[in-house]
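J.: Quick one, what's the 3D model for this:
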Amino acid sequence: MQSFPALRAGTLALACVLAPATHAVATDLLTGIPRLACEATLCLSSGLRPNECSPSLDHYFDIKKYSKHGLDWSATADARRSFLSQCPASTDQGMPERIDAISRGAGKCDPDYLNRTYADTAYKWRKHEFGGDSGQTVYEVHPLPTVTLDQLPTYCVVYNDHSWTHELSVRYVGRPTMGGHWVKVEDYDAAQAKWDADHGGIWASGWNFSLTDPRHRADH
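T.: Okay, here's the model as predicted:
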């Protein structure tokens, strides 16, 4: 992966760093939408987003398309792709693919979005039997907030793993049935160690874990 380009005099560095050096145009020589498009492409290629990124990112994320059912993600991605394509470097080798990956993934592949969108409930439970075979079964059940998606969607894999992307990766901590969730890759080791400590030992001993309430299964 390439390093995030250095900042210069309060502006983002050369627009030509966005692609192979076929453009000798600096972002500080661009104005209006082309400048915002170049800066947004650069900023959205990294998890490192300084204050200089704010105007272009505000413009990018303000682009939203709606249908009668609410936010239309497909149309929104198309509109955002169209905006990024107004950067002069957007037609250089590899850039159309990069812009497509950004438009599909930016804002939808960070831990906050993944944890919110795929939030669900898991269950920690065990059975108590009273009176032998003909007796009563009582379930002790504890709901657990969890995130059921533990593999990145394809569009996130493309966005995170692009050869020009820098420090965007996220990783899944834990298990879907036991309160798993997404974190930034730099936070993974500490988060996984904490999850292991919190979800092992006595906490897990003698318990079952599932994504369905065992009492519902028992009713059928």
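
J.: going forward, measure contacts between C-alpha atoms and count neighbours the same way
T.: Noted.

J.: hey, where'd the strands end up in this structure?
T.: All strands of the chain, identified by DSSP state E, fall at 7-8, 11-12, 66-67, 70-71, 119-130, 136-147, 170-173, 181-184, 208-210.

J.: Deepest-packed of those, please.
T.: strand 181-184 (a mean of 23; mean count of other Cα atoms under 10 Å).

J.: for it, packing partners?
T.: Counting contacts by 3 or more Cα pairs under 8 Å, 6 or more residues apart in numbering; DSSP states H and E, strand 181-184 is packed against helix 111-117, strand 136-147, strand 170-173.

J.: same for the first one, what does it pack against?
T.: So the one you mean is helix 111-117. For helix 111-117, the packing partners by 3+ Cα pairs under 8 Å, 6+ apart are strand 181-184.

J.: now the strand it packs on, how far from the chain's geometric center?
T.: With Cα atoms, centre = their mean, to the nearest Å as the basis, strand 181-184 stands 8 Å off its chain's centre.

J.: before we go on, could you also do this sequence so I can check it against the first one:
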Amino acid sequence: MKHTVITAALLCALACPAFAADGQKADPNDPCAIVLCLAGKLDGSSPAECDPMYKTFMSVKKKNKHGFLPGHTSDARKKMLNQCPSADSGTINKIISKFGRLSGW
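T.: Sure, this is the predicted structure:
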């Protein structure tokens, strides 16, 4: 758990101005902000500021004529998170393991 929290803090400090101190809203489409919020959610933190990032992550869904495809959805979500250059691959894998195959919260 401590590793995830430390990774999330480093991610925020080094990579992305996800939550600006001057009151600006984070871009809900920023993969680094999404990783940061989901890493916090892994540890049980779920601030309201992250709701747009959760929505963006969960909006990535793959379907075919038979319905929802959890494996394809998981792959697409992982590809989106991997667009954050400073994201730890271990953290991304944990996020995908827990939330990647979900069709909704």
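
J.: After superposing, what score do the chains get?
T.: Scored against TM-score structural alignment, normalised by the length of structure 2, the superposed chains reach a TM-score of 0.66; 93 aligned residues with a Cα RMSD of 3.2 Å.

J.: Minimum distance to Ala197 of structure 1: which of the strands of structure 1 has it?
T.: strand 170-173 (12.3 Å; Cα to Cα).

J.: what stretch of structure 2 lies opposite that closest one in the alignment?
T.: When structure 2 is aligned by TM-score structural alignment, strand 170-173 of structure 1 has no counterpart there.

J.: Show me what that strand is packed up against.
T.: By 3+ Cα pairs under 8 Å, 6+ apart, strand 170-173 of structure 1 packs against strand 181-184, helix 188-198.

J.: Dump these to CSV, plus distance to Asp120 of structure 1.
T.: As requested, those are exported to CSV (distance: least, Cα to Cα, whole Å):
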stretch, distance to Asp120 of structure 1
strand 181-184, 10
helix 188-198, 18
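
J.: do you know which of the ones you listed lies nearest Ser90 of structure 1?
T.: Using Cα to Cα, these put strand 181-184 closest to Ser90 of structure 1, at 28.3 Å.

J.: Determine how far the last residue of stretch 125-142 of structure 1 lies from the first.
T.: Stretch 125-142 of structure 1 has an end-to-end distance of 6 Å (criterion: Cα to Cα, to the nearest Å).

J.: Let me fix that, I meant to ask about stretch 56-76 of structure 2.
T.: By Cα to Cα, one end of stretch 56-76 of structure 2 lies 12 Å from the other end.

J.: Would you mark the buried spots in that stretch?
T.: 56-58, 60-62, 70, 72-76 (16 or more other Cα atoms under 10 Å).

J.: And for stretch 72-88 of structure 2?
T.: In terms of neighbour count (16+ other Cα under 10 Å), stretch 72-88 of structure 2 has its buried residues at 72-78, 80-82, 84, 86-88.

J.: Adding distance to Leu14 of structure 2, write these out as TSV.
T.: Output for those, formatted as TSV (distance: Cα to Cα, whole Å):
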residue	distance to Leu14 of structure 2
His72	31
Thr73	29
Ser74	26
Asp75	26
Ala76	25
Arg77	23
Lys78	21
Met80	19
Leu81	16
Asn82	16
Cys84	12
Ser86	8
Ala87	10
Asp88	12
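
J.: that older thread, now render the buried residues of stretch 56-76 of structure 2 as a markdown table, adding distance to Ala26 of structure 2.
T.: Formatted as a markdown table, the buried residues of stretch 56-76 of structure 2 follow (distance: Cα to Cα, whole Å):
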| residue | distance to Ala26 of structure 2 |
| --- | --- |
| Thr56 | 12 |
| Phe57 | 14 |
| Met58 | 17 |
| Val60 | 19 |
| Lys61 | 22 |
| Lys62 | 26 |
| Pro70 | 28 |
| His72 | 27 |
| Thr73 | 24 |
| Ser74 | 24 |
| Asp75 | 25 |
| Ala76 | 22 |
